[in-house]
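> missing the sequence, but the structure's below:
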């Protein structure tokens, strides 16, 4: 199913679409656009009954300002409604329409860019999730929406060709997707902004790293550990999507690379990985309030691992931690009280012959999503990558997986950059 989407850099006045200059991205640029939208074009008489929300706000603004002096209609989000009610209404607007909200007035722009609307949506469980994937040989990512079962091509990533060749890590927070890799031998970070449908370079992390753990922690994102040149790191950082900056966090209790992260119980967990040639079975979490790390010995004991294996597959649904074991293709749920794992059956994709590489496993709102090949290695070229989701139950003995289709790419030519956008 294909969805009709409004091209970026357009806005609507009096039921006509107008082109927005390509350089309009910053807050000041959007404010200038709002000014032109509301004051540079007249609204014909007799169109009151079919006004859009944007047009209604414009008309209301002029009615309150008979001298027709340029003002920003910041007196209310929606006329005749209190802000409390208006925000609950606005929170139900799909995330794909948020760029249009930015063009209404500066108050809407601030509401979205500050992350306040995302916070309200999370509190009211207005969650929209999507998966970002990159096929090798292509210069653009694809966004897949399981809810609509639709695909959308993102703009071309304007990086050097060398960026596509190496390992990449990614995470999402707010309206941003960050991808970290190497470009011409140097560490590089690219940022995709969903509101403007555009790529931007940076900001770079305080410490250049690869094979690190990361997690979306609501209003911010955390990264920890990893490898810098040949040095295994115990450092950690916090990314703020509002001011687009990195801040240092206290160091972890263990150095670790090829580890994985997740957010659970309002804490940032880092699990597994390696310290030199030693495989780590311990986990640790960062307490945001106390700003301290706490070690969990033996947290990953039940999971088989090897030096050539992929980083741990972790996903959190309804505050429960799930893991995929690559050697057996089995799903497990973490039992917090006993510090152990419970088996939930075999997943529908094969992970053992690739030791986990080429497989994606993430949370998707109240579901798990997994992408991979369903047959043996000889069948992959014809079968491509299959997409499955399930609604896990930690008290069950098995999970029911729903099939959503296949991509045309084989597992040998597919690089997954799989990130979930919440709220």
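Yes, it's here. Keep in mind that this is a model prediction, so the values were computed, not measured.

> Every contact and neighbour count from this point should use C-alpha atoms.
OK.

> What helix or strand is residue 28 located in?
Using DSSP states H and E, residue 28 maps to helix 27-39.

> name the helices or strands packed onto that helix?
If contacts are counted by 3 or more C-alpha pairs under 8 Å, 6 or more residues apart in numbering; DSSP states H and E, helix 27-39 sits against helix 106-113.

> in the helix it packs on, what's buried?
106-109, 111-113 (16 or more other C-alpha atoms under 10 Å).

> What of stretch 212-229?
212-228.

> Give me the contacts around it.
Here stretch 212-229 makes contact (C-alpha atoms under 8 Å, 6 or more residues apart in numbering) with 115, 119, 169-174, 207-211, 232-241, 252, 255-263, 266-268, 270.

> end to end, how far does it reach?
One end of stretch 212-229 sits 13 Å from the other (C-alpha to C-alpha, to the nearest Å).

> Stretch 400-409 now?
End-to-end span of stretch 400-409 (C-alpha to C-alpha): 25 Å.

> Could you report the neighbour count for the nearest residue to residue 37 once chain neighbours are set aside?
Counting by C-alpha to C-alpha, 6 or more residues apart in numbering, residue 13 is the residue found nearest to residue 37 once chain neighbours are left out, at 6.9 Å. Other residues lying near residue 13 total 17 when counted by other C-alpha atoms under 10 Å.

> ok, second structure coming up, stack it against the first:
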């Protein structure tokens, strides 16, 4: 039995002063219209035109970068989904984030490319967990020179700026993470060799209070290494070396993962309409319907894309299956990062079908580079 008298080092973070209230929109956004009507109109404008809109006036520039606009876009269902990818560039020893950008001036032949974002202000992090919540991407833990870290960084995807978030209660590497009900859950990635780590094997972060709290977890499920995670119907799934666990946020109940899902899922995956998609070691894309408890092969996409044997990951981009993978670029010193957008459907017989909307090379990188993560954010 662990002694509660053991002490652990605690970092006291300086209190953050409250943010000043937003200034009134004066002059009006659109002089001939009330601001609420103008907001309703501007919220429907595609985000690629926001840089131009911000040049119209000071009020417009303030609105374009304010949470008010993104709240309105969400309520009006005008939010657009953007793909974010992180690559490990071994030559620089840093993880770099990119976002998929479409040239807005060429609608007849749209060209997609990965645009680099500012470097995360931290040393090289290996084995970080990622979670997207609202308009931010959270980078959780990871090791720095083989030492696990409790650091948390957030990328504000509205402005593409990095901000430090409160540290987790324990250091982690190769943890599982997922966002449910505006909170971030993180499991594992730590050795439960003392009381503090044992109690905090699972934690939850509330961005509103900026606090981490422990999530009670049974002793028998406290594995260290987590190799995959997903959120399906309010449940966070985490896969370890030989088994998987599932945490239902609403009830607080833990369960072991169904053996079929456990045996078939050991890679990067995403969830679309209650189906978990991943690729297997034969190079096929498969989907697991949690309600039916069965794996089904995704059909129809094979003629347009290679079979992924390694180095592929995927994300749910507004209901579309985005697949990103590494490919050779002839005999040169560079490697291609390729991306494909696949529309997935279930037919009347329950079979899964995929139709490729587009596929292209989106970036050339050194051959030593590798894809780390891929996820989508609604803005």
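Here it is on my side, so go on. Since the structure is predicted, the reported quantities are computational estimates derived from the model, not experimental observations.

> Now compute the TM-score of the two chains, please.
Here the superposed chains carry a TM-score of 0.71, computed using TM-score structural alignment, normalised by the length of structure 2; 335 aligned residues with a C-alpha RMSD of 4.2 Å.

> circling back: among the contacts of stretch 212-229 of structure 1, name the ones in strands.
The strands, defined by DSSP state E, take in 169-173, 232, 236-240, 260-263, 267-268, 270 from those.

> relative to helix 106-113, how tilted is the helix holding residue 28 of structure 1?
Counting by axes from the mean of the first three to the mean of the last three C-alpha atoms, to 10 degrees, helix 27-39 of structure 1 lies at 140 degrees to helix 106-113.

> what's the span of stretch 66-80 of structure 2, first residue to last?
In stretch 66-80 of structure 2, first residue to last residue: 16 Å (C-alpha to C-alpha).

> hmm, I was thinking of stretch 341-355 of structure 2
Distance across stretch 341-355 of structure 2, first residue to last, is 8 Å (C-alpha to C-alpha).

> Weed out the non-buried ones from the ones in strands among the contacts of stretch 212-229 of structure 1.
Among these, those buried by neighbour count (16+ other C-alpha under 10 Å) are 169-173, 232, 236-239, 260-263, 267-268, 270.

> still on that earlier bit, would you mind stating the distance between the residue nearest to residue 37 of structure 1 and residue 30 of structure 1?
15 Å.

> cool, and residue 414 of structure 1?
Remark: distance between residue 414 of structure 1 and residue 30 of structure 1 (C-alpha to C-alpha) = 37 Å.

> Likewise for residue 123 of structure 1?
The gap separating residue 123 of structure 1 from residue 30 of structure 1 is 27 Å, by C-alpha to C-alpha.

> The counterpart of residue 363 of structure 1 in structure 2: which element?
Mapped onto structure 2 by TM-score structural alignment, residue 363 of structure 1 lines up with residue 316. For residue 316 of structure 2, the host element (DSSP H and E) is strand 312-317.

> what's the angle between the very next helix or strand once past that strand and strand 312-317?
Using DSSP H and E, the helix or strand that follows strand 312-317 of structure 2 towards the C-terminus is strand 320-328. Angle, strand 320-328 of structure 2 to strand 312-317, by the same axes, to 10 degrees: 160 degrees.

> Around residue 188 of structure 1, how many other residues sit close by?
Residues near residue 188 of structure 1, counting by other C-alpha under 10 Å: 21.

> Wait, it touches residue 204, no?
Yes - the criterion here is C-alpha atoms under 8 Å, and residue 188 of structure 1 meets it with residue 204 at 6.7 Å.

> part of a strand, is residue 17 of structure 1?
Yes - Residue 17 of structure 1 sits within a strand when classified using DSSP: H, G, I helix; E, B strand; the rest coil.

> list the contacts for residue 136 of structure 2?
By C-alpha under 8 Å, 6+ apart, the contact set of residue 136 of structure 2 is 154-157, 377.

> Name the nearest residue to residue 206 of structure 2, ignoring sequence neighbours.
residue 183 (5.1 Å).

> what's the counterpart of that neighbour in structure 1?
So residue 183 of structure 2 corresponds to residue 220, using TM-score structural alignment.

> ok, how many other residues are close to the counterpart of residue 164 of structure 2 in structure 1?
Under the alignment (TM-score structural alignment), residue 164 of structure 2 pairs with residue 201 in structure 1. Using other C-alpha under 10 Å, residue 201 of structure 1 has 15 other residues around it.

> Please tell me I have it right and residue 201 of structure 1 contacts residue 183.
No - using C-alpha under 8 Å, residue 201 of structure 1 makes no contact with residue 183, being 11.5 Å away.

> dump the residue contacts of the closest residue to residue 324 of structure 1 other than its chain neighbours.
Of all residues not flanking residue 324 of structure 1 in the chain, residue 331 sits nearest, at 4.8 Å (C-alpha to C-alpha, 6+ apart). Residue 331 of structure 1 makes contact with 322-325, 343-347 under the criterion C-alpha under 8 Å, 6+ apart.

> With residue 400 of structure 1 instead?
By C-alpha under 8 Å, 6+ apart, the residues touching residue 400 of structure 1 are 390-392.
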